[in-house]
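# Give the three-dimensional model of this entry:
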Amino acid sequence: MTSVPRILVLGIGNLLWADEGFGVRCVEALAERYTLPDNVTAMDGGTQGLYLLPYVEEAQCLLVFDAVDYGDPPGTLRVVTGSEVPRFMGAKKMSLHQTGFQEVLASAELLGRLPEELVLIGCQPVELEDFGGSLRDAVKAQIEPALAVAGEWLARWGAPLAPREGAGPRLNEGSLEMANYEAGRPSEQEACRFGDARFLQEG
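This is a model prediction of the structure:
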């Protein structure tokens, strides 16, 4: 590895499915609160799957935030590293984005372009079947610990985090930022657990 490695910090998942948005919320918070060195890229990978391959291939160190079904108690944070990362990504798929990202890692390895260091910071979800919902409290409470773990790895890779003065860059449209997203959620009486009027359109 070179003295200044290219580092990709990736949040993956679907903001629209409650705790599936954990990874994206983590990388958003990282970009907003900290100034990242020039060799570090923070990205909302969403559910893009193989479209992420070029970014992964360019990185020497890859850190991924995601909601992962480890079979742990809901809200549990677990850190997986190295060759264990692809295995855990495919252990129990919750959605297509995990299948897609497992394919990204497999493709990068086949091409000889897999990052030298891999870290997965995952949280066991509480609730997924809530279209338009936000993170449950137990999962939201793990954002800060996840960022602390990420900071330790980035420092180990020679890219320590520095608290940012003022607001950082947005990785998403303003209406999707967590506070705005939650504020726009209809009341429990008005909302349908399996659909949110903000995302449903009449045919």
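
# can we go C-alpha only for contacts and neighbour counts from here?
OK.

# what about Gly122, which SS state?
Secondary structure for Gly122, judged by DSSP: H, G, I helix; E, B strand; the rest coil, is strand.

# That one reaches Val79, doesn't it?
Yes. With contact defined as C-alpha atoms under 8 Å, Gly122 reaches Val79; the gap is 6.3 Å.

# neighbour count winner among those two?
Neighbour count, other C-alpha atoms under 10 Å: between Gly122 and Val79, Gly122 has more, with 25 against 15.

# Tell me which helix or strand Arg78 sits in.
Under the assignment given by DSSP states H and E, the secondary-structure element containing Arg78 is strand 77-81.

# so how far is that strand off the chain centroid?
Going by C-alpha atoms, centre = their mean, to the nearest Å, the spacing between the C-alpha centre of strand 77-81 and its chain's C-alpha centre is 13 Å.

# That strand: what's the following helix or strand?
On the C-terminal side of strand 77-81, the closest following helix or strand by DSSP H and E is helix 84-89.

# Also this sequence, please, to line up against the first:
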Amino acid sequence: MTAHNTVSILVMGIGNVLWADEGFGVRAVETFNALYDCPETVSVMDGGTQGLYLLPHVEACDALILFDAIDYGLPPGTLKIICDEEVPAFMGAKKMSLHQTGFQEVLATAEFLGWKPRRRVLIGVQPAEIDDYGGSLRPIVDAAIEPAIASALAELEALGATVRRRQAPVEALGPDALDRALYETERPSAAEACRIGDPRFIDIQAGD
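This next block holds a predicted model:
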């Protein structure tokens, strides 16, 4: 625990924005960062698909609030919150991509090295579609961002962190090329870009 019993909190989103709903965690934390100004005790981070590179950041926090798309086996767009010791198990339950394998390893390694967080919260949404390369969040998953952020705000309040609405724009967490507005408006049409892979191989498989 940090000095004077102050809780160091990491608010992080993980996922891959290139695969539709798999980008939920990143888009959620980007939206959170754009809307809210946090005290020095709260770090806000786009963890993307960095895997073990995130270990130092996790080890440095006393509380972790994580946004991600999780295959809970529930209806698409369902928001489900998992806390504390249950978080690693759900990260590895039904892996949708390598980023979840990587982050499960981050949690396991951090604990092996002595990380004992005061609080761990996984704010996850059931994806509707991930097999859409270059795709955006589906509307039902996009709609879960607002309640997901509300859940994060409640957790921050419970941890004693005072968060305020921003009065001015802030620098984006990720690269400009992946800014959501730019990324979605410049997306080629389905007629111009194959969404699920190389059409030559798809045609071959269809003919087998």
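
# Could I get the TM-score for this pair?
Both chains were compared after superposition, and using TM-score structural alignment, normalised by the length of the first structure their TM-score is 0.93; 196 aligned residues with a C-alpha RMSD of 1.3 Å.

# how about the aligned residue in the first structure for Ile123 of the second structure, what does it touch?
Residue pairing (TM-score structural alignment): Ile123 of the second structure is matched to Ile121 of the first structure. Counting by C-alpha atoms under 8 Å, 6 or more residues apart in numbering, Ile121 of the first structure makes contact with Leu63, Val64, Phe65, Asp66, Leu77, Arg78, Val79, Val80, Ala146, Val149, Ala150.

# could you dump the residues you listed to TSV with distance to Gly112 of the first structure?
Formatted as TSV, those follow (distance: C-alpha to C-alpha, whole Å):
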residue	distance to Gly112 of the first structure
Leu63	18
Val64	20
Phe65	23
Asp66	24
Leu77	30
Arg78	27
Val79	24
Val80	21
Ala146	29
Val149	28
Ala150	25
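
# just the strands in the first structure please.
Assigned by DSSP state E, the strands in the first structure fall at 7-12, 34-35, 40-46, 61-67, 77-81, 117-123, 162-163.

# Tell me which of those sits nearest to Gly184 of the first structure.
Put simply, out of the strands of the first structure the one that sits nearest Gly184 of the first structure is strand 40-46, at 20.6 Å, with distance taken as C-alpha to C-alpha.

# and the closest one, which stretch of the second structure?
Counting by TM-score structural alignment, strand 40-46 of the first structure lines up with residues 42-48 of the second structure.

# And stretch 131-147 of the first structure, by the same measure?
Alignment note (TM-score structural alignment): stretch 131-147 of the first structure is matched to residues 133-149 of the second structure.

# just how off-centre is the matching stretch within its chain?
Stretch 133-149 of the second structure has its C-alpha centroid displaced from the chain centroid by 11 Å (C-alpha atoms, centre = their mean).

# Can you give the contact residues for it?
If you take C-alpha under 8 Å, 6+ apart as the criterion, stretch 133-149 of the second structure is touched by 17-24, 27-28, 32, 67, 76-79, 123-129, 184, 187, 194-197.

# swap the cut-off to 6 Å and go again
Stretch 133-149 of the second structure is touched from outside by Leu18, Trp19, Ala20, Asp21, Ala28, Gly77, Arg195, Ile196, with contacts defined as C-alpha atoms under 6 Å, 6 or more residues apart in numbering.

# again, but for stretch 72-79 of the second structure
Contact with stretch 72-79 of the second structure is made by Gly124, Val125, Gln126, Pro127, Ala128, Ile140, Val141, as judged by C-alpha under 6 Å, 6+ apart.

# From Ala161 of the second structure, how far out is the third one?
I take that to be Gln126 of the second structure. 28 Å (C-alpha to C-alpha, to the nearest Å).

# Compare those two (neighbour count), which wins?
Per other C-alpha under 10 Å, whichever of Gln126 of the second structure and Ala161 has more neighbours is Gln126, with 24 against 20.

# so what's that one up against?
Here Gln126 of the second structure is in contact with Ala69, Ile70, Asp71, Pro76, Gly77, Thr78 (criterion: C-alpha under 6 Å, 6+ apart).

# which position in the first structure aligns with the fifth one?
Read that as Gly77 of the second structure. Residue correspondence to the first structure (TM-score structural alignment): Gly77 of the second structure is matched to Gly75.

# ok, now how distant is its match from Val27 of the first structure?
The value you get for Gly75 of the first structure to Val27 of the first structure, if C-alpha to C-alpha is used, is 18 Å.

# Of these two, which one has the most company?
Between Gly75 of the first structure and Val27, Val27 has the larger neighbour count (other C-alpha under 10 Å), namely 26 against 21.

# In the second structure, what sits opposite that one in the alignment?
Under the alignment defined by TM-score structural alignment, Val27 of the first structure is paired with Val29 of the second structure.
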